[in-house]
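Q: sequence-free structure coming up:
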């Protein structure tokens, strides 16, 4: 089981805050540093304000050396897909090929209103999302010297040189690995089967995990894709302590109830969370994204690295 660090900087974080976590994660042996792509806090005051996901990752590409970097999830509503393809390719090159590209349709209405970003209805967002996946991977996979064209309902490209190219070409359709996630029962599994190198489930229980993994596997088999070519992952809130007092203290800092977190998160003593990780592994989970909400508490990551990671 690979353990990755996942942050939510819209709650209030500077670039230096994120850099400290990313460098600690790299030093401690976590598999990757990921961040959300949001522009508005969801609780608290959000001070000092949000940071942009791809600006952050560009900085981390130069300020780290080996850890993989990515988004859960880049919002398809924020950037034109042609421009996003350029941004991700450039950051991948800046990192020496360490980027993983999580992308979703977007969902948080209030952040769009707060910053004047158009927010279409659900049906249109998913139409755009499907076109974005086709278009971005198409730009990356077009051979150098050839031209790319795309004629969709929402996006049209003509005579594109499809440059620059990412450093990586290991993704299913070329370029960095693509991560798709969510609990939708029809469109999400179909898109994951067609485009995803990794399928991720955020903040769901074991029963939901088993059911949705099954839907994605079935969708892959329906297009003659081996489900074993997909990496399977979950994201869970992290709240680990060496004893009950430390668990309670960490839960209080992030404003969560310990009993609720024990059900819905990855919470407890190292022994408790190892047991829960093993249950997810039995369902097929290969990676866990540890949602780390208190970015100042680097001892939290050190505890996981020393007392959990060696046992999973």
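A: Looks like it came in fine. All figures in this text were calculated on a predicted structure; none of them were measured in a lab.

Q: hey, let's count contacts and neighbours off CA atoms from now on
A: OK.

Q: wait, what's in contact with residue 144?
A: 161-163 (C-alpha atoms under 8 Å, 6 or more residues apart in numbering).

Q: confirm it sits in a strand?
A: No: using DSSP: H, G, I helix; E, B strand; the rest coil, the secondary structure at residue 144 is coil, not a strand.

Q: stretch 294-301: how far from the chain's middle?
A: 20 Å (C-alpha atoms, centre = their mean, to the nearest Å).

Q: can you pull the buried residues of that stretch?
A: Buried residues in stretch 294-301, counted by 16 or more other C-alpha atoms under 10 Å: 294-295, 300-301.

Q: sort out for me which of those residues are in helices.
A: 300-301 (DSSP state H).

Q: for the residue nearest the centre of the chain, give me its contacts.
A: Of all residues in the chain, the one closest to the mean position by C-alpha atoms, centre = their mean is residue 72, 2.1 Å from it. Contact partners of residue 72, counting by C-alpha under 8 Å, 6+ apart, are 6, 34-37, 102-103.

Q: ok so, going back, please pick the buried ones from the contacts of residue 144.
A: Judged by 16+ other C-alpha under 10 Å, buried ones among the contacts of residue 144: 162-163.

Q: one more structure, for comparison:
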């Protein structure tokens, strides 16, 4: 089971804070460092203010060497797909081919109001077209051009450059039939349209903070959507994002829960939380229902000892 560290910098973090976590992620043996793509805190003052997701990842690409880097998830409202394709390909080159793109329709209206970003009431069509444009640009052979005429975006005779340096998305040595070179992650809880998009475009489907009991049905819908377009359902990686809060004992757990403004009982119910043994049991139960990768939402970025504990005591029992 892959364990990835997932951060929420809009809640309050500098680039240096994120760098410390990313470098700890790499040093401790986790698979990847991911961050959200938001410009406004949901519940805290958020000082010193937001950092841009792709600007941050560009910096981290040059200051790490092994871990995968990506977003969970980039909002289609923030960037034109042509610009996004250039940005992601550039960061992929800067990282030596370690980038992944999580992408979604966006949901936080207030951050759009705060920064003057348009927030159309219907955005799923934008998401579909962004996936068509980004994958179309990356798949266009060098020397040829790409055009797209849609409801939301029009591109005419684009040279479709630059290309990512990743040459193929593979799993167990086999190229994935529906995937681009840069792995695309599609997530969400929708019962029909989201699974269909994942089947069509993604290398990975992610369920973000689901009820644990709902995971099998969510994965089953994605598998059915793959089968409907004759794509092997096992092409995709099936993942979840869950809050992380683990303590060596009850006192440490209570301290970590208080630091992120949560209750231990609630965290135990909804996250990878509790004692080391409880965290191992939760990850084992997730594996049994088909979860192959877990994004561990790490909310207290100053508590690197938390990551040390998980790396030393939890990860070896589930890897």
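A: Yes, it's here. What you are looking at is a predicted structure, and each value in this text was computed from that prediction instead of being measured.

Q: please state their TM-score.
A: Aligned and superposed, the two chains score 0.98 in TM-score terms (TM-score structural alignment, normalised by the length of structure 1); 310 aligned residues with a C-alpha RMSD of 0.7 Å.

Q: quick revisit: can I get the buried residues of stretch 294-301 of structure 1 in TSV including distance to residue 143 of structure 1?
A: Converted to TSV, the buried residues of stretch 294-301 of structure 1 look like this (distance: C-alpha to C-alpha, whole Å):
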residue	distance to residue 143 of structure 1
294	44
295	41
300	45
301	42
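
Q: closest one of the buried residues of stretch 294-301 of structure 1 to residue 214 of structure 1?
A: residue 301 (31.7 Å; C-alpha to C-alpha).

Q: so what's the counterpart of that closest one in structure 2 up against?
A: By TM-score structural alignment, residue 301 of structure 1 lines up with residue 307 in structure 2. Taking C-alpha under 8 Å, 6+ apart, we find residue 307 of structure 2 in contact with 24-25, 28.

Q: and the gap between residue 307 of structure 2 and residue 275 of structure 2?
A: 14 Å (C-alpha to C-alpha, to the nearest Å).

Q: just the strands in structure 2 please.
A: Ranges of strands in structure 2, per DSSP state E, are 2-7, 32-35, 68-71, 74-75, 99-104, 146-149, 154-158, 170-171, 174-175, 184-187, 204-208, 237-247, 272-275, 293-298.

Q: any chance of these in a markdown table, plus distance to residue 14 of structure 2?
A: As requested, the strands of structure 2 are exported to a markdown table (distance: least, C-alpha to C-alpha, whole Å):
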| stretch | distance to residue 14 of structure 2 |
| --- | --- |
| strand 2-7 | 12 |
| strand 32-35 | 13 |
| strand 68-71 | 17 |
| strand 74-75 | 19 |
| strand 99-104 | 21 |
| strand 146-149 | 38 |
| strand 154-158 | 36 |
| strand 170-171 | 34 |
| strand 174-175 | 38 |
| strand 184-187 | 26 |
| strand 204-208 | 24 |
| strand 237-247 | 21 |
| strand 272-275 | 26 |
| strand 293-298 | 15 |
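
Q: in a markdown table, list the ones you listed along with distance to residue 217 of structure 2 and mean neighbour count.
A: A markdown table is the format used below for those (distance: least, C-alpha to C-alpha, whole Å; neighbours: other C-alpha atoms under 10 Å):
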| stretch | distance to residue 217 of structure 2 | mean neighbour count |
| --- | --- | --- |
| strand 2-7 | 21 | 23 |
| strand 32-35 | 25 | 26 |
| strand 68-71 | 25 | 25 |
| strand 74-75 | 25 | 22 |
| strand 99-104 | 20 | 24 |
| strand 146-149 | 35 | 15 |
| strand 154-158 | 37 | 12 |
| strand 170-171 | 23 | 14 |
| strand 174-175 | 27 | 12 |
| strand 184-187 | 14 | 26 |
| strand 204-208 | 11 | 23 |
| strand 237-247 | 12 | 24 |
| strand 272-275 | 20 | 24 |
| strand 293-298 | 17 | 24 |
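
Q: of all these, which one comes closest to residue 315 of structure 2?
A: Among the strands of structure 2, the nearest to residue 315 of structure 2 by C-alpha to C-alpha is strand 2-7 (7.6 Å).

Q: what packs against that closest one?
A: When contacts are defined as 3 or more C-alpha pairs under 8 Å, 6 or more residues apart in numbering; DSSP states H and E, strand 2-7 of structure 2 packs onto strand 32-35, strand 293-298.

Q: to residue 170 of structure 2, which of those lies closest?
A: Going by C-alpha to C-alpha, the one of the helices and strands packed on strand 2-7 of structure 2 nearest residue 170 of structure 2 is strand 293-298, 15.8 Å.

Q: find me the equivalent region of the closest one in structure 1.
A: Under TM-score structural alignment, the match for strand 293-298 of structure 2 is residues 287-292.

Q: that stretch against structure 2, how far on average?
A: Once fitted to structure 2, stretch 287-292 of structure 1 is off its aligned match by 0.3 Å on average (mean C-alpha distance after the TM-score superposition for structure 1).

Q: run through who's touching that stretch.
A: Residues contacting stretch 287-292 of structure 1 (C-alpha under 8 Å, 6+ apart): 1-8, 231-238, 266.

Q: also stretch 192-211 of structure 2?
A: 128, 131, 135, 169, 176, 178-180, 183-189, 215, 218, 221-223, 225-226, 229, 231, 233, 235-243, 270-271.

Q: make it 7 Å
A: 178-179, 183-189, 221-222, 225-226, 235-242, 270 (C-alpha atoms under 7 Å, 6 or more residues apart in numbering).

Q: adding distance to residue 126 of structure 1 as columns, could you present the contacts of residue 72 of structure 1 in JSON lines?
A: Shown next, in JSON lines, are the contacts of residue 72 of structure 1 (distance: C-alpha to C-alpha, whole Å):
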{"residue": "6", "distance to residue 126 of structure 1": "25"}
{"residue": "34", "distance to residue 126 of structure 1": "23"}
{"residue": "35", "distance to residue 126 of structure 1": "22"}
{"residue": "36", "distance to residue 126 of structure 1": "19"}
{"residue": "37", "distance to residue 126 of structure 1": "18"}
{"residue": "102", "distance to residue 126 of structure 1": "15"}
{"residue": "103", "distance to residue 126 of structure 1": "12"}
